[in-house]
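Asks: predicted model follows, preceded by the sequence.
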Amino acid sequence: MSNNTTATVTLTQKNYLAEAKMRNHFAVIDEPLDFGGDDNGPTPVEYLLTAIGGCVSITLRMYAQRKGWNLGKITVNMSQKEQLTPQGIKKSLVEEISFEKEVTEEQRAKLLEIAGKCPVAKMVKEATEIESKITI
């Protein structure tokens, strides 16, 4: 199966400001002022959190529509958690999902299972291989 999803990111000459192009869409990436950036856009980690939250919410909506469940608005709050361990700082992601409409305990359990099937979250959880090369 071939998936031709691509993104091109170009770091500009202005500190850490990067310009990204995905299909016909554009975005900027930057670091906050206290990390040497100019705070012109979200950080790469914030985009990762957004990508997972967006994917989870879309995956849940698709499933709920097939089941005929009206969940109303779906909100996914994503955050990065850092914990000091004897081995150093351990980073993890926290995902909190809520629905505008009430759901039963049975629906809640199934929706939590389906949330785990979001393709973007699976890429992160399964440590997707990245092939890196420098082109001329």
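Replies: Yep, it's here.

Asks: can we go C-alpha only for contacts and neighbour counts from here?
Replies: Will do.

Asks: state which helix of this protein is the longest.
Replies: helix 44-67 (DSSP state H).

Asks: tell me the helices and strands packed up against that helix.
Replies: Under the contact definition 3 or more Cα pairs under 8 Å, 6 or more residues apart in numbering; DSSP states H and E, helix 44-67 sits against strand 74-85, helix 105-115, helix 119-125.

Asks: in contact with the closest residue to residue 71 other than its chain neighbours, which residues?
Replies: Distance criterion Cα to Cα, 6 or more residues apart in numbering; nearest residue to residue 71, sequence neighbours excluded, is residue 101 at 5.0 Å. Counting by Cα atoms under 8 Å, 6 or more residues apart in numbering, residue 101 makes contact with 70-73.

Asks: quick one, which of the helices and strands packed on helix 44-67 is nearest to residue 27?
Replies: Residue 27 sits nearest to helix 119-125 of all the helices and strands packed on helix 44-67, at 18.6 Å, using Cα to Cα.

Asks: buried residues, the closest one. List them.
Replies: With burial defined by 16 or more other Cα atoms under 10 Å, the residues of helix 119-125 counted as buried are 120-121.

Asks: my guess is residue 49 contacts residue 81. True?
Replies: No: assessed by Cα atoms under 8 Å, residue 49 is found out of contact with residue 81, at 11.7 Å.

Asks: against residue 112, how distant is the residue nearest to residue 71?
Replies: According to Cα to Cα, to the nearest Å, residue 101 stands 15 Å off from residue 112.

Asks: hmm, back to that, of the contacts of residue 101, buried ones?
Replies: Among those, those buried by neighbour count (16+ other Cα under 10 Å) are residue 71.

Asks: in strands, which of the contacts of residue 101 appear?
Replies: Among the contacts of residue 101, none falls in strands (DSSP state E).

Asks: in CSV, list the contacts of residue 101 along with distance to residue 124.
Replies: Below are the contacts of residue 101 laid out as CSV (distance: Cα to Cα, whole Å):
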residue, distance to residue 124
70, 29
71, 26
72, 27
73, 25
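
Asks: second one coming, line it up with the first:
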Amino acid sequence: MKQVNGVDIEKLSETMNAIRGNPDIAKFNFRATNKWLEGGHNRTTINEFDGACSMHNRAISFVIDEDEPPVLLGQDKGANPVEYALTALAGCLTTSLVYHASARGIKIDEVESTLEGNLDIRGFLGLSEGIRNGYDGIQVTFKIKSDAPKEQLQELVDIAKKRSPVFDIVSNPTPISVRLDN
């Protein structure tokens, strides 16, 4: 088993070849269940998903608490949803960068990213129709330790942007269906 950056390169190659032979293997359906607790406090549970032509249950469910800081009338029982959006973006960009570096045989010693999102809550509160409800913009800065030249590291950052599913979700319109089921 050959590993680069903790990624099994042989399995990655086998997976990519299997997908080339059967594109249905690449289709995934992820699910999350959210329950409101009180105030701004919600709890999300993540376990099962469909992918690689079958359903999967994780060994343990992931439980994520979301809340607001006191200045936004919450009790700080978890990061708020827009902070989790930054977390999802950071994790996905980093994973994309590392997997693509690994596939190219580029050794990465360390990756750190800093994300900032600017948001005006007048949109969320309905106080101004001209103000967006979500982030006005997100800034991502990477610090990467590697023997690879800076140009190659920049190329990896560009590939991460191009291939990250979460970057795609937040930077392109994604159809979202919201319905009431009583």
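Replies: Nice, thanks for sending it over. Computed from a predicted model, the values in this text were never measured in an experiment.

Asks: TM-score of the superposed pair?
Replies: After superposition, the two chains reach a TM-score of 0.88 (TM-score structural alignment, normalised by the length of structure 1), with 132 aligned residues with a Cα RMSD of 1.9 Å.

Asks: between the helices and strands packed on helix 44-67 of structure 1, which gets nearest to residue 96 of structure 1?
Replies: Checking the helices and strands packed on helix 44-67 of structure 1 against residue 96 of structure 1 by Cα to Cα gives strand 74-85 as the closest, at 5.1 Å.

Asks: circling back to that earlier point, quick one: the longest helix of structure 1 to strand 74-85, angle?
Replies: 140 degrees (axes from the mean of the first three to the mean of the last three Cα atoms, to 10 degrees).

Asks: excluding its backbone neighbours, what's nearest the aligned partner of residue 68 of structure 2 in structure 1?
Replies: When structure 1 is aligned by TM-score structural alignment, residue 68 of structure 2 is paired with residue 31. Sequence neighbours aside, residue 37 is the residue nearest to residue 31 of structure 1 in space, at 4.4 Å (criterion: Cα to Cα, 6+ apart).

Asks: circling back: among the contacts of residue 101 of structure 1, which one sits closest to residue 14 of structure 1?
Replies: Ranked by distance to residue 14 of structure 1 (Cα to Cα), the contacts of residue 101 of structure 1 are led by residue 73 at 38.4 Å.

Asks: that closest one -> structure 2?
Replies: Alignment note (TM-score structural alignment): residue 73 of structure 1 maps to residue 110 of structure 2.

Asks: could you do residue 22 of structure 1 as well?
Replies: Counting by TM-score structural alignment, residue 22 of structure 1 lines up with residue 46 in structure 2.

Asks: surely that match touches residue 56?
Replies: No: with contact defined as Cα under 8 Å, residue 46 of structure 2 and residue 56 do not form a contacting pair (11.6 Å).

Asks: of the two, which one has the most company?
Replies: Comparing residue 46 of structure 2 with residue 56 by neighbour count (other Cα atoms under 10 Å), the higher total belongs to residue 46, at 17 against 12.

Asks: contact partners for the more buried one?
Replies: 31-33, 61-63.

Asks: ok, and the closest non-adjacent residue to the spatially most central residue of structure 2?
Replies: The C-alpha lying nearest the average C-alpha coordinate of structure 2 belongs to residue 88 (Cα atoms, centre = their mean; 2.9 Å). Closest residue in space to residue 88 of structure 2, ignoring its immediate chain neighbours: residue 166 at 6.8 Å, by Cα to Cα, 6+ apart.

Asks: can you tell me which residues contact the one you found?
Replies: With Cα under 8 Å, 6+ apart, residue 166 of structure 2 has these contacts: 88-89, 92-93.

Asks: try 10 Å
Replies: Contacts of residue 166 of structure 2 were listed using Cα atoms under 10 Å, 6 or more residues apart in numbering, and they are 85-86, 88-93, 96, 172.

Asks: just the buried members of those?
Replies: Applying 16+ other Cα under 10 Å to those flags 86, 89-90, 92-93, 96 as buried.

Asks: quick check, residue 28 of structure 1 in a helix?
Replies: No: secondary structure of residue 28 of structure 1 (DSSP: H, G, I helix; E, B strand; the rest coil): strand, not part of a helix.

Asks: what kind of secondary structure is the closest residue to it other than its chain neighbours in?
Replies: In this structure, residue 28 of structure 1 finds its nearest non-sequential neighbour in residue 19, 4.7 Å apart by Cα to Cα, 6+ apart. Secondary structure assignment for residue 19 of structure 1 (three-state DSSP): strand.

Asks: what's the spacing between residue 19 of structure 1 and residue 40 of structure 1?
Replies: 11 Å.
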